[in-house]
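Trainee: can't give you the sequence, but here's the structure:
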């Protein structure tokens, strides 16, 4: 049995299947963990959703910003983004079943291995804000998940589209608390020197050298999290792997590569991808 971690798929179904073939993924005993953004700008988001759902207990994903946007589009709250290719999902006869499954996926996975077989890890789509402990991140994620999985999920989707509040305060309640959580766990890249979420800059850190923004994982003053934080979302990084943070979005949909890590021994696998987004 092996545990495989992969970055943003964004509808690149054939690339995913080719990479799983490369590692000889056995769906009867191996486990696949996906760092969110199953869907959006690749050619076959519908097949990605069906495949991951059909993995059952051997498939695990966190929700990414594109996954949440699909749910909002399906409810008529938002329009598809210009480069999205998700209409086949909305037209599919099993659309309702797929979207119900999607909104029951978590924002955060904390994976522990029995008997110390391997170190544990924490997975979200964008990362964990440095002001949060793992306990706080888990509690906040579970609060949003509970709404998404309830009859009130449309209300949440209607009110999640804003960049405020940008700064965390433990006194935040209701939609302000939920919105900060969604933005932090699914959209975060940079923080301001004051600790606020910046929702605009997507450039790589080497292009932002004036001190106005700091990558969330480079903030020195942070709540300690003992386990490696796995994330995606930021293709411009080209991947980040160290003892504390593992970024797995290597821009598959943009003509980069799809990257997978076998957790037990840290071996990295990657396949180049054609440009899918246009």
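Mentor: Right, received. Where do you want to start? Just so we're clear, the structure is a prediction, and the values are computed from it rather than from any experiment. Residues are numbered from 1 along each chain as shown.

Trainee: only C-alpha atoms for contact and neighbour calcs from this point on.
Mentor: Will do.

Trainee: And the contacts of the host helix or strand of residue 139?
Mentor: Residue 139 is part of helix 134-148 when elements are defined by DSSP states H and E. The contact list for helix 134-148 (CA atoms under 8 Å, 6 or more residues apart in numbering) reads 103-108, 128, 153-154, 156, 177-178, 181-182, 225.

Trainee: putting a second one here so we can go through both:
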């Protein structure tokens, strides 16, 4: 019985099956998935159905592309650039899939295994306790009758720095951006959204979020995806899981029990846009 953490699948169903075959994934094994199950790749619908059908054997946190799909479902955006999502929106089981997806958490913590997982990371300005409370704020709204209203207020880069006095939709937007869009940050906790390259591409005054000195140790190893340009990084309590499958690199699985890594080569299904779209 083993637990495998996998980064951004983004609709790459065939590659996911190849990776699971390689690791000999069995009925007694479990998956931790770091979000962005869908979009850009060719088979998002098959990925969603497969993961959902795993039941309790799949632990999923929401990524920015998953949230974007939910926003499309609720009619909160009319963005037409995501044609790979149309099969989901036209599926007979759309409502069931979307209800399942919006009930996924923003953060998963397992003290026994010693890991915590979010899509983009946990900013250094939050303790694990505070991060859990803020994740719960977003999850409570997502799983309520106010979900549609949340998605109508989700998009935007402001506010970009945490202040506990921020309230309402602005507060929920900022929490969501920390958990699902964060890459570069200042020591004060200000986010920067235009940079999505590697370590050498940090805008002036910003550093990769995981290099910022934490105000309080998490006492967990962080698992995260979202940042394909990083590749495989294991750095002082953080493990990057997005190895750019949809860009033609590979899909990676990390076995939590012993740290073993497995990878499946991938075809390129997408090309990086010259101008990042809002869900990046």
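Mentor: Great, that's in hand. All values derive from a computational prediction rather than experimental measurement.

Trainee: still on that earlier bit, what stretch of the second structure does the helix holding residue 139 of the first structure fall on?
Mentor: Residues 128-142 of the second structure are where helix 134-148 of the first structure lands when matched by TM-score structural alignment.

Trainee: Give me the mean deviation of the matching stretch from the first structure.
Mentor: Comparing stretch 128-142 of the second structure with its match in the first structure after superposition yields a mean distance of 0.5 Å (mean CA distance after the TM-score superposition for the first structure).

Trainee: Centre of the chain to that stretch, how far?
Mentor: 15 Å (CA atoms, centre = their mean, to the nearest Å).

Trainee: So the residue sitting nearest the centre point of the first structure: helix, strand or coil?
Mentor: The geometric centre of the first structure, computed from its C-alpha atoms, lies nearest to residue 125 (CA atoms, centre = their mean), at 2.2 Å. Assigned state for residue 125 of the first structure: coil (three-state reduction, DSSP: H, G, I helix; E, B strand; the rest coil).

Trainee: how close does the alignment partner in the second structure of it get to residue 36 of the second structure?
Mentor: Mapped onto the second structure by TM-score structural alignment, residue 125 of the first structure lines up with residue 119. Computed with CA to CA, to the nearest Å, the distance linking residue 119 of the second structure and residue 36 of the second structure is 8 Å.

Trainee: got it, and residue 142 of the second structure?
Mentor: 17 Å.

Trainee: Have a look at these two and say which one is more surrounded.
Mentor: For residue 142 of the second structure versus residue 36, neighbours defined as other CA atoms under 10 Å are more numerous around residue 36 (28 against 23).

Trainee: The more buried one looks like it's in a helix, true?
Mentor: No: using three-state DSSP, the assignment for residue 36 of the second structure is coil, not a helix.

Trainee: what's near enough to touch it?
Mentor: 8, 9, 10, 62, 63, 64, 65, 66, 119, 226.

Trainee: now it, nearest residue through space, not along the chain?
Mentor: residue 63 (4.6 Å; CA to CA, 6 or more residues apart in numbering).

Trainee: for the nearest residue to residue 75 of the first structure once chain neighbours are set aside, helix, strand, or coil?
Mentor: Leaving aside its sequence neighbours, residue 75 of the first structure sits nearest to residue 154 (CA to CA, 6+ apart; 7.3 Å). Taken by three-state DSSP, the conformation at residue 154 of the first structure corresponds to helix.

Trainee: What residue, apart from its backbone neighbours, is nearest residue 94 of the second structure spatially?
Mentor: Closest to residue 94 of the second structure by CA to CA, 6+ apart is residue 88, at 6.1 Å.
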